[in-house]
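[1] Coordinates for the following, if possible.
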Amino acid sequence: MADHAPLELERFLPYRLSILSNRVSQAIAREYQDRFDLSMTEWRVMAVLARYDGEGLSASEVAARTEMDKVAVSRALTRLVEARRVSRRAHDGDKRRSVLRLSAAGWKVHDTVAPLARAHERSMLAQLSADEQRALLAILDKLAPV
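    Below is the predicted model of the structure:
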């Protein structure tokens, strides 16, 4: 019989980070999914478009900034454009490139959801002391620089 060394997933850092990310994201997502029929991917796309509003991003740029799969971003953008939450127009210098921006309806959703997301973040961080919060942010900056 071969020797096996199974991973202890409950102690494996990537697994634990994934679980934490899912828990946090799903807690926030429940609110905007029910209220706005908005998926997690759609919200992340909207958040990136809002953050970089002055730049007018392409779908590829959205995928790169979110580090999400291009197909998932494309599907989310299709739904957001159909729901008129995102506008798509051809780039002035390159008709093959689309420029994406939040529409007025998209901004309305964003301006409702963003405070909910910030409140969830504050609630989660309130479980940590000020020193723990600083340490967590320093660790995140080190492991996943922005």
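[2] okay, CA-based contacts and neighbour counts for the rest of this
    OK.
[3] what about the helices in the chain?
    For the chain, the helices defined by DSSP state H cover 13-36, 40-51, 59-66, 70-82, 104-125, 130-143.
[4] what comes into contact with the third one?
    What it means is helix 59-66. Residues outside helix 59-66 that contact it (Cα atoms under 8 Å, 6 or more residues apart in numbering) are Arg44, Val45, Val48, Leu49, Asp69, Lys70, Val73, Ser74, Leu77, Ser98, Val99, Leu100.
[5] Tell me which residues touch the fourth one, please.
    Each residue near Leu49 by Cα under 8 Å, 6+ apart is listed here: Gly56, Leu57, Val62, Leu100, Arg101, Leu102.
[6] Another sequence for comparison is provided below:
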Amino acid sequence: MAADGFELNAFLPYRLNRAAEFVALRFAAQYKARYQLTRPEWRTLAALGSTRRPMTATEVGAHSAMHKTKVSRAVSALEERRWLTRNENEGDRRLEHLQLTKAGLRAYVELTALAANYQAELDALVGAAGMQALTAGLEAIERAIGKVEKRPRREG
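    This is a model prediction of the structure:
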């Protein structure tokens, strides 16, 4: 125990962040080596591929918890690869609808196969009981997030 009574290694946000970074970086190394994608590019591709519908950059950001500047750079890079197209919203020209091209969808399908293999690797590494416990814990946190997000905010 630390002298001040605070144990960093027992602090949930610290532990979750370390675990998330470990898991994400190992997968990032795979898609970077194979496709030269950055993390924001992968997350943008994944958001568009998983919904299979046009999305705005704001929706992509909300879906993948990314800041708008990261989404913007990722969209530009994916557009340069011809993996997505932008279509202006007729009702509001400030909005663009982003959609994967056939090449982008092919890349998404290949990357999800890579992701499935990585998931199997993680399952083996953590074990069935560990994965069940982790899933239950994450579901509890996600339920708590939903409760907190539904609460009205107090004005200070």
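[7] Narrow the contacts of Leu49 of the first structure to those in strands?
    Using DSSP state E, Leu100, Arg101, Leu102 are the members of the contacts of Leu49 of the first structure that sit in strands.
[8] just the helices of the first structure: most buried one?
    Sort the helices of the first structure by mean neighbour count, taking mean count of other Cα atoms under 10 Å, and helix 40-51 sits at the top with a mean of 20.
[9] Of the contacts of Leu49 of the first structure, which is the nearest to Asp141 of the first structure?
    Nearest to Asp141 of the first structure among the contacts of Leu49 of the first structure is Val62, at 20.9 Å by Cα to Cα.
[10] Residue in the second structure paired with the closest one?
    With TM-score structural alignment as the criterion, the equivalent of Val62 of the first structure in the second structure is Val60.
[11] How about Gly106 of the first structure?
    Aligned against the second structure by TM-score structural alignment, Gly106 of the first structure finds its counterpart in Gly104.
[12] isn't its match right next to Thr85, touching?
    No - using Cα atoms under 8 Å, Gly104 of the second structure is not in contact with Thr85, being 9.5 Å away.
[13] tell me the centre residue of the first structure?
    For the first structure, the residue nearest the mean C-alpha position is Arg44 (3.2 Å; Cα atoms, centre = their mean).
[14] ok, so what distance separates that one from Met68 of the first structure?
    Relative to Met68 of the first structure, Arg44 of the first structure is positioned 9 Å away (Cα to Cα, to the nearest Å).
[15] Quick check: Gly106 of the first structure touching Glu82?
    No - the criterion here is Cα under 8 Å, and Gly106 of the first structure misses it with Glu82 at 11.5 Å.
[16] Thr69 of the second structure and Arg15 of the second structure, how far apart?
    With distances taken as Cα to Cα, Thr69 of the second structure is found 27 Å from Arg15 of the second structure.
[17] Could you do Asp92 of the second structure as well?
    Taking Cα to Cα as the criterion, Asp92 of the second structure is separated from Arg15 of the second structure by 43 Å.
[18] what do you get for Arg93 of the second structure?
    Using Cα to Cα, we find Arg93 of the second structure at a distance of 43 Å from Arg15 of the second structure.
[19] just Leu84 of the second structure next, same as before
    From Leu84 of the second structure across to Arg15 of the second structure, the span is 36 Å (Cα to Cα).
[20] Also Arg52 of the second structure?
    Applying Cα to Cα, the value for Arg52 of the second structure to Arg15 of the second structure is 33 Å.
[21] ok, now Ala136 of the second structure?
    To Arg15 of the second structure, Ala136 of the second structure is 16 Å away according to Cα to Cα.
[22] counterpart of Asp141 of the first structure in the second structure?
    By TM-score structural alignment, Asp141 of the first structure lines up with Glu139.
[23] Next, the contact list for its match, please.
    So Glu139 of the second structure contacts nothing (Cα under 8 Å, 6+ apart).
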